[in-house]
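Peer 1: Okay, sequence plus prediction incoming.
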Amino acid sequence: MTDDLNRSKPKDSAPESKSPGRRDFMKASGAAGIMAAVGSRIFAGEAKAETAVVSSAAGNYWEQEDWRALPKRTILGYCWPWHARPGDTLDFKVSTYAGGPYEADLVRVIHGNIWPAQKMQKELELEAPFARQYPGRHQISAPGSCVEVPESRGLNNIKSFTVQSYVFPSLILKKGEKLHHYPDTYIGHEGLGIEETEEVIDEQTLVARWDEEAGTGWSLYLDRQGRPSFKIAGSNGKTHKIILGRPLLKKRWFLVAASYDADSGSLKISSEHIDGYFANEYAVRPQSATLALPAGAKPRQKGVLRFGATTGRKRGKYYRAPAQVLNGKLDSVRLTHGALSPKEVQEVSGLVVPKKRALKVIGFWDFGKDIGTTKVHDLSKNNLHGETINLPDRGVTGVRFDGSITEWTVKPDHYGACAFHDDDLYDAQWETDFSYKVPKGLPSGIYAVRLKHGDFIEHIPFFVAPPKGRTTSKAAYLVPTVSYSAYSNMDEHFSLNIPIARKQFDGSTKIEKDHFVHPSVAGLSPHEAAFYAKHRRELGGGVYRNHTGGGYHWHATQKVPNLNLKLAAGYTKLCMDTFLTDWFYAKGIEVDIITDDMMQAEGVDLLKNYNVILNGHHPEYYSSEMLDAVEGYLDQGGRWMYLGGNGYCWTTPFHPTLDGVVEVRKNVGGGLLFGGDYWGVQQAVNEYDGRDAGLWRSAHRPEQRTVGVGWVASPYSTQSVPYKRTEAAGDTRAAFIFAGVKGELLGSFGLSGNGAAGFEVDGASFDKGTPSHALIVARSTDFGKPWHFMLGGLEREEFAPRFAMPRADMTFFETSKGGAVFSVGSMSYIGSLSHAGYDNNISQITLNVLSRFMDKKPFRMPEG
């Protein structure tokens, strides 16, 4: 091993005699070895325990192990932000689900634990100023998206008024129908929703100034049967309702209007079906009704005005909880003085304020303006602008959509709707239990706050980078925090409408459709799955979640508890990536830790001073700014080690103003694979940046162009397989890769499917941008039966001959200015590093490449 693999001591670290280097922290004895800490001081505090803690629960796959012996979750927490540098402060927020206090301390994370029985978890206990016992308390969040218009004198002085909106309900249940969370259906099909239960849906609000605690105000809403309804209540607490006789149709546009006439003392409500895009459907008759009020009955005009929700419980310094949340879309919300006639309702439902009604207009809101922000514009002279709460979807098809375009950037008035959901959540807004200021001299690495509550142990991971502008190693491990966000709180039974090619016994290939449910993806034990099902609305999370009203989530947030960002969470995400950090420690290799979020903020400046950057097993989600940073680094002669699969795939813009939020819209397969329903393909432009959504290759930035390989298959159901050297492995340019490596088969072992190639795999494609001089030095052997996504919309049997068999291509190529890229094209690859005490051909290949990439000696481009 060269000296380049060892980190030089930071200038501001503790003296050598008091602070051993990270190489000395631990010595490994195999994948399940116990790590011992040496030395009397680690940084600013004493080393508490001379041995690391190793998980000791029982089991393997959940269907095979005695998971009932595992303790049930009684505590949950998260921190913000996820990453820090020395001097930064992280806030930790904790909730308990049983009585009693909890204990908190600090650990250095070395290795996660795929399944409890494997006893692989390694962590080093450290001193921290917050380490002590804390009283337990239950904290709640306030899910549900809406728009809020602040209280104003103009709103409070309203007498007679009319409120109206176009509405497109996505969840209306027939009488007696129940919601189901785990149906045997695909995304977007009927029946997706919350856990299977006797629960029925509640009222769903269109527009309201209704205070749930006081029981006063007014609300235009759909009742539990989906019937348009209007209610008012004054300070005397008496509520008066008017309800139409027929429910609205699900996923069709209606114009619903209601009025309160102070002069006549009456309520009126009406609904009208809008033909619009579905012009050939049977006609739905308009309906209306009037209710005479008793003397003195009038609504209380006080508080905020909301679209998509009423005003729920008070929450201290935070906004009041959204209640009675709509699952559906609104377009063209209007509020006017007086009880309008049907003709006047039509006149104010257009795109511009009609001059002859301008004096009557109180609010005239347009969701098509400032898409991608939290602002909702009022086009009236009153400037009653609103703000979105909890990330409702914008840039979605509205009542004026006619199918002529698919980009909201071209005709925003066709995308003038806002979609609300009762399970949307941006920030759980839990109170902070304690904070941690990262001390000067704390080595860059992956850490966690460990919580102990009864028999249950919880970890809240976070990532510590070196001081800004400094590097403490020539290599950096880029932690894929954006992908961690996307997978947060993944539905255990999230299902995909997957076209698969299944090899038959006669050698033919048959195209089938199937859905994928596998415990290794969500990584949740049945206990954890039950906990999630009970609390899913209040947890929020990422984009692998089904909305109550169908379809999948487009927004992923870090400001919520994350059941998947754990140290024992199956073969994906952080748990799997610790195979690489464990290998670093076993080999005594010093690396800095940096994150996607940091790269988004700092760009190529974060990367430029490192000789080599390493990716983990699944860096799937990338923004354009992140890709710019990677390509800019390579253009400057940087070296890149992509040690995973299914990376750099999806366009993933960051929210322009809200921290910790990204957007993912998937329109593969005409919108039906991931889009949630037909409208997926019609809404294939990102809200946050106005660019094409979906795969980066569809947005003209194929991953093959950057790292040489790209996602080709997802053979989840098969065992992983070894690679086999190709003829190109004998090229002198690749000699350094295989120095000291014997045999043709590479990685016929491993903890992710018993092989180095598998789970999701990438292949080279010179047509899609793999550099023409790239060497495919090894390729996975046959997976046996192909189970994979058929990319490019290949859903029909006649396209099967065009689809390549699943493969993982180990690829190497040089770049300009002396740089190089090494890609393995497999999510399972790093699961083979620790085999046989880290002494195996996959480990040797990785070490060979890292050693050469750390060397400043430039690579030479081959001559054409």
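Peer 2: Structure received.
Peer 1: C-alpha from now on. contacts and neighbour counts both.
Peer 2: Fine.
Peer 1: And the helices in the stretch 1-150 of the chain?
Peer 2: 22-25 (DSSP state H, counting those that start in this stretch).
Peer 1: wait, the stretch 451-600 of the chain
Peer 2: Along the stretch 451-600 of the chain, counting by DSSP H, counting those that start in this stretch, helices occupy 481-486, 519-522, 526-539, 573-587, 596-602.
Peer 1: From the contact counts, what lies against the fourth one?
Peer 2: Helices and strands touching helix 573-587, by 3 or more CA pairs under 8 Å, 6 or more residues apart in numbering; DSSP states H and E, are strand 102-111, helix 481-486.
Peer 1: try this one side by side with the last:
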Amino acid sequence: MKVIGYSRQLSVRPGSDVDFFVSCDAESYHADIVRLVHGDTNPEGPGFKVTPVRTGIDSDFPGQVQRTYAGSHVLVEDHPLLRVATSFTLQAYIAPTTPRKGVQGLVTKWREGRQAGYGLFIGADGAVQLWLGDGSGAVQKVTAGKPLLEGTWYFVSASVDTAGALHLRQEPYVTPTNGRFTIASSLASTTAVVTEPVRVIPASDNGVPLVMAGYVEALTDEPIGVVVGGHYNGKLDRPRLHRGALTPEQTATQVEAPGGRTLVAAWNFQEEITSDGIRQTRHISDVSPHRLDGHALNVPTRAATGYNWQGREQNFVHAPEQYGAIHFHDDDLDDVRWRVSFTLRVPDELPSGLYAARLRADDDTGATGQNPGEDPELDTDYVPFYVRPRPGRENKICFLAPTASYIAYANDHVTLWTPIAQLFIARVPVLQQQNIVLSAHRELGLSTYDIHSDGSGVAYSTRLRPILNMRPGFRHWLSPSLWQFNADLYLIDWLIEKGYDFDVVTDQDLHHEGREVLDPYRVVITGSHPEYSSEQMLDALHSYLDTGGRLMYMGANGFYWVINFDPENQNVIEVRKGHGSQAWRARAGEYHLSFTGEYGTIWRFRGRAPQRLVGVGWASEGFDVSSYYLRTPDGRTGLASWMLEGIEPNERIGDFGLVGDGAAGLELDIYDASLGTPPETIIAATSQDHTDVVLEVLEEQYFPVPGTNGSQNPKVRADIVYFPTPEGGGVWSASSIAYCGSLSYNNYDNNVSRLTANVLNRFLSEGPAPLTM
């Protein structure tokens, strides 16, 4: 892929601007705007559909490769007080997670190109080191000489005294709850105290900031400004800097009560914790009188247990002093920070919908175009964005785009990282061109289904980067066909082909603006997999339904994970996984969202199972082939006749489709009164004949026992349900991620299309939604 890009804005109104950022490894590229309609290249379906749109963007632009710098760290702006030389002390608690990966900065004022400054490091030998460089070629590196143990807290300090002696200490700090080990005689073998004469006076007036969790590799005129290398993997807690050499006893007193004439800075990461979470997520407070505050880049994990965590309190807002650590990773990312390449002013009369900037560059590699219909001599990328309607000119139908879920899956590497991927989906995963690019360019960031290079789970995901699996034409390894963003184009295509006028609103719009976003609409339609939801989203949907709204839930495994958005960057989401079916599990004491302080994991364990909202909830998954639905007893009565009109009583519903050859597949939801399915709910149809690859999800099981697969377990099914809501409203749920892939079969003339149209037409009517009792 010679050209890739992203946009600053995802959801905009006509008349607003959208900034696009492009990296192109060619002399030039062409950009224009298209409407995205159908993204499946399968020849059995309608095919790849994009419609060019006349805008102010239809031009050639010069190519420019834009670099991405992943890895989280803290920068403290250069200050005279940080320019220590002949006598100083550095100290901190550290819990390294990859101590043997190579050189890692801990607390440094080091300029690599000039070999100037000072700093505490983890060296190539896996031990703590103190570096001193005079900027003219003389460098002194003193090592503790004993490799650190992964996942263990250490108190580390280094001091230079006026007598010309250098002192370096590395001491394990182990309690029954604070780290990987509790009692182990081997911990003593990693204790080190080293004293050497000072041979180099550090040139700390080196023009660079102080860095935590890395060191300055270079200064650049790129938007990032400071290029940081040697990123640290692990936790850092209570770093301090003093002018003057402190004894071990004096450094110990500075941990919880920093002060005295020698104190330069005492950074306490818990200072930003409030009763509502960490509201200044990037701010790093210096509690000394000098206020040498820092700024965190690339969202390191906050609300992390510190060196003194006692295991009694699980919520960081209740014991902030025990959550004074930040967990840094060398592959964290919140924004690739590229230069703006061009800006679109959205035309005033552009209809609401899903659009993209189409980027096409000359391809001299011999590869072919990514999609049928594209010029095979051009390398093409699409950068999507949503256009909302003008206020007061809304249609009656709203497609609620589940963009938080798209961000959660953004750029996942699971098929390349997970040895059991083939077993999981019962076939060989097929990689797309985008997967290969992501494998080669890990700096483009991770999804919440990945783990960091140190084995910890990825809690944050950002939209401010090229998201190469959020593209039309992309076939996800997990699905027999499409997944997430591209799968939702099945629904958009069907609405257009059937002549429905509709608007698009994103779930992020709903989160930030509330229920009023939905007020103009008679019917709200979800995507196929609205898995990640915030409390604000759920509250808005509940309020909409309580006042007569009508909701069509077009998928499954929806409203499952608890997320929220970064208060300082609304393009970043956070999730803490655990207690459900998860790709990773949060560490003890770290299940609460740092942004808000609320309990994370799945909504079911917050008392808000999706059955309470849409009548069904996730119960099984399998990624081989899809199946079909048959009517239930409820579906054979007059209660369901309005939705099943034109479908024979014994007709298989959806025994066809572009996703696994059926409408019931991938992930399936079921009726469950014990979890809150309303008593008025009817089951119109339920799926049949799932294979043994389709398994019951973990949260439905108390013990791992045989009989959890499709041919033996009655919970392995999808239930099409309906129930009325107050003020004449109603909820209808398809309960399968594969459902929308069957809409276009036989030129859109099929029983899945008919069923969907029957429900939508009834929900659009002036009268109340049907009663069931």
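Peer 2: Received it, and whenever you're ready, just let me know what you need. Computed from a predicted structure; not experimentally measured.
Peer 1: Measure how buried residue 433 of the first structure is and give me the count.
Peer 2: By the criterion of other CA atoms under 10 Å, residue 433 of the first structure has 16 neighbours.
Peer 1: actually residue 125 of the second structure, sorry about that
Peer 2: Counted with other CA under 10 Å, the neighbours of residue 125 of the second structure add up to 18.
Peer 1: does the residue mapped onto it from the first structure count as helix, strand or coil?
Peer 2: In the first structure, residue 125 of the second structure lines up with residue 225, judged by TM-score structural alignment. Put simply, residue 225 of the first structure is coil when judged by DSSP: H, G, I helix; E, B strand; the rest coil.
Peer 1: Can you verify my assumption that residue 225 of the first structure contacts residue 169?
Peer 2: No: assessed by CA atoms under 8 Å, residue 225 of the first structure is found out of contact with residue 169, at 11.7 Å.
Peer 1: before we move on, the earlier item: can I get the helices of the stretch 451-600 of the first structure in CSV with distance to residue 422 of the first structure and mean neighbour count?
Peer 2: Output for those, formatted as CSV (distance: least, CA to CA, whole Å; neighbours: other CA atoms under 10 Å):
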stretch, distance to residue 422 of the first structure, mean neighbour count
helix 481-486, 19, 26
helix 519-522, 22, 21
helix 526-539, 8, 18
helix 573-587, 27, 23
helix 596-602, 28, 18
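Peer 1: Quick one, which of those gets closest to residue 328 of the first structure.
Peer 2: Comparing those by their distance to residue 328 of the first structure (CA to CA), the top pick is helix 526-539, with 16.4 Å.
Peer 1: How many neighbouring residues does residue 59 of the second structure have?
Peer 2: With other CA under 10 Å as criterion, residue 59 of the second structure counts 9.
Peer 1: now for it: what does it line up with in the first structure?
Peer 2: Checking TM-score structural alignment: residue 59 of the second structure goes with residue 132.
Peer 1: cool, residue 4 of the second structure as well?
Peer 2: Taking TM-score structural alignment, the alignment pairs residue 4 of the second structure with residue 76 from the first structure.
Peer 1: Can you show me the strands along the stretch 651-800 of the first structure?
Peer 2: Along the stretch 651-800 of the first structure, counting by DSSP state E, counting those that start in this stretch, strands occupy 661-663, 709-713, 723-725, 745-746, 761-764, 775-780.
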